[in-house]
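Asker: Dropping a prediction and its sequence here:
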Amino acid sequence: MWLKTTAASLLVLATPVFAEEAAKARPSAAATTGGNAPDTLGTLLSLGAGLLAVIAIIYGCAWIIRRMNGMTGMNNNAIKVVSVMAIGARERIALIEVGGQQILLGITPSAIRTLQVFEEPVVDAGSGNSGDFARRLQSMIGKSWTAPNKE
């Protein structure tokens, strides 16, 4: 695929040269009429080659992305996101489960930090949204829950 992309790029770069040589080889309509008529065939060839190059680049990028996704591994069961809670506009706390342990992560736009590693599960990962994750987290940290109960 890399070879095809390189060949397409070289073709695109060489197309104006080919069009110019073809225009020099045949007598132009501008020379016979005395005016400056645009080279329609050269323009169409150049535009067509540019369009083909853009399409080839799009397919090449899609192929590369598909190949890179396969390299990340397909075992999605090793890490489970148990719960995520927004702290601010761009800050979050996430509870993930890895190898039987639950890990509390602080996520900001510039970093991900481990806040706590729990030896025993805080929240059952199979129960889905438990709704009381925030209350349990606050009780384990030692702060009181001040939001009204949702019942």
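Answerer: Cool, got the structure.
Asker: Going by C-alpha atoms from here, please, whenever you check contacts or count neighbours.
Answerer: Will do.
Asker: Can you point out the buried residues in the longest helix seen in the chain?
Answerer: Under DSSP state H, the helix in the chain containing the largest number of residues is helix 40-71. Within helix 40-71, the residues scored as buried using 16 or more other Cα atoms under 10 Å are Gly42, Leu45, Ser46, Ala49, Gly50, Leu52, Ala53, Ala56, Ile57, Gly60.
Asker: nearest residue to the first one other than its sequence neighbours?
Answerer: By the measure of Cα to Cα, 6 or more residues apart in numbering, the closest residue to Gly42 outside its immediate chain neighbours is Ala19, 5.1 Å from it.
Asker: just the fourth one next, same as before
Answerer: Once its chain neighbours are removed from consideration, Ala49 has its nearest residue in Val12; the separation is 5.7 Å (Cα to Cα, 6+ apart).
Asker: and the one you found, what does it touch?
Answerer: By Cα atoms under 8 Å, 6 or more residues apart in numbering, the contact set of Val12 is Ser46, Ala49, Gly50, Ala53.
Asker: could you dump these to TSV with distance to Gly106?
Answerer: Formatted as TSV, those follow (distance: Cα to Cα, whole Å):
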residue	distance to Gly106
Ser46	53
Ala49	50
Gly50	47
Ala53	44
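Asker: second one coming, line it up with the first:
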Amino acid sequence: MSPSASLLQTVFALGAVLALILACGWVLRRVQRPQAPGLQPLRLRGQLMVGPRERVVLVEIADQWIVAGVSAGHVRPLAVLPRPDEPPAPEAAPAPGPDFHALLARFRKQ
């Protein structure tokens, strides 16, 4: 077998493997269609970090809101509340911090 034929066979095999990988990805994307947001029975409404690995989450399930504490390997329900008629108002954006350029200029003057 000549070296050019061997190289051609290797390139063809590599192309076939790459085409197979792309085809599998396309099939998986078509099969695993996400549900519409209104049809999902469980929605994460918010979360708050209370430690490096701990947080409090608010989960909506049907007509209930569940407040749960989540830590490494544990999920503990803290409260079960009826869902309010109005969704919670979005949090106000935090006030912007001081301008870094202005702070740097002030420290240079000192």
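Answerer: Happy to help now that I have it. In this text, all values refer to a predicted model and were calculated from it rather than measured experimentally.
Asker: Please, where are all the strands along the first structure?
Answerer: Taking DSSP state E as the test, the strands found in the first structure are 79-86, 92-98, 101-107, 112-118.
Asker: need these in TSV with distance to Ala134 of the first structure, can you?
Answerer: Shown next, in TSV, are the strands of the first structure (distance: least, Cα to Cα, whole Å):
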stretch	distance to Ala134 of the first structure
strand 79-86	8
strand 92-98	10
strand 101-107	12
strand 112-118	15
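Asker: Contacts only, for Arg55 of the second structure.
Answerer: Here Arg55 of the second structure is in contact with Gln47, Leu48, Met49, Gly69, Val70, Ser71 (Cα under 8 Å, 6+ apart).
Asker: out of the residues you listed, who has the most neighbours?
Answerer: Gly69 (20 neighbours; other Cα atoms under 10 Å).
Asker: Residue in the first structure paired with it?
Answerer: In the first structure, the residue paired with Gly69 of the second structure is Gly106, using TM-score structural alignment.
Asker: same check, this time on Ala23 of the second structure
Answerer: Checking with TM-score structural alignment, Ala23 of the second structure has Tyr59 as its match.
Asker: List just the nearest of the contacts of Val12 of the first structure to Ala7 of the first structure.
Answerer: Ranked by distance to Ala7 of the first structure (Cα to Cα), these are led by Ala53 at 9.9 Å.
Asker: wouldn't that closest one be in contact with Ala8 here?
Answerer: Yes: with contacts counted by Cα atoms under 8 Å, Ala53 of the first structure reaches Ala8, the gap being 6.1 Å.
Asker: So the match of Gly69 of the second structure sits against Ile112, correct?
Answerer: Yes: using Cα under 8 Å, Gly106 of the first structure is in contact with Ile112, at 5.7 Å.
Asker: Per the alignment, Gln47 of the second structure pairs with which residue of the first structure?
Answerer: Under the alignment (TM-score structural alignment), Gln47 of the second structure maps onto Val84.
Asker: show me the contacts for that match.
Answerer: Contacts of Val84 of the first structure by Cα under 8 Å, 6+ apart are Arg92, Ile93, Ala94, Leu95.
Asker: Repeat the analysis, applying 6 Å as the threshold.
Answerer: Applying Cα atoms under 6 Å, 6 or more residues apart in numbering to Val84 of the first structure gives the contacts Ile93, Ala94.
Asker: and the gap between it and Ser130 of the first structure?
Answerer: Val84 of the first structure sits 12 Å away from Ser130 of the first structure, going by Cα to Cα, to the nearest Å.
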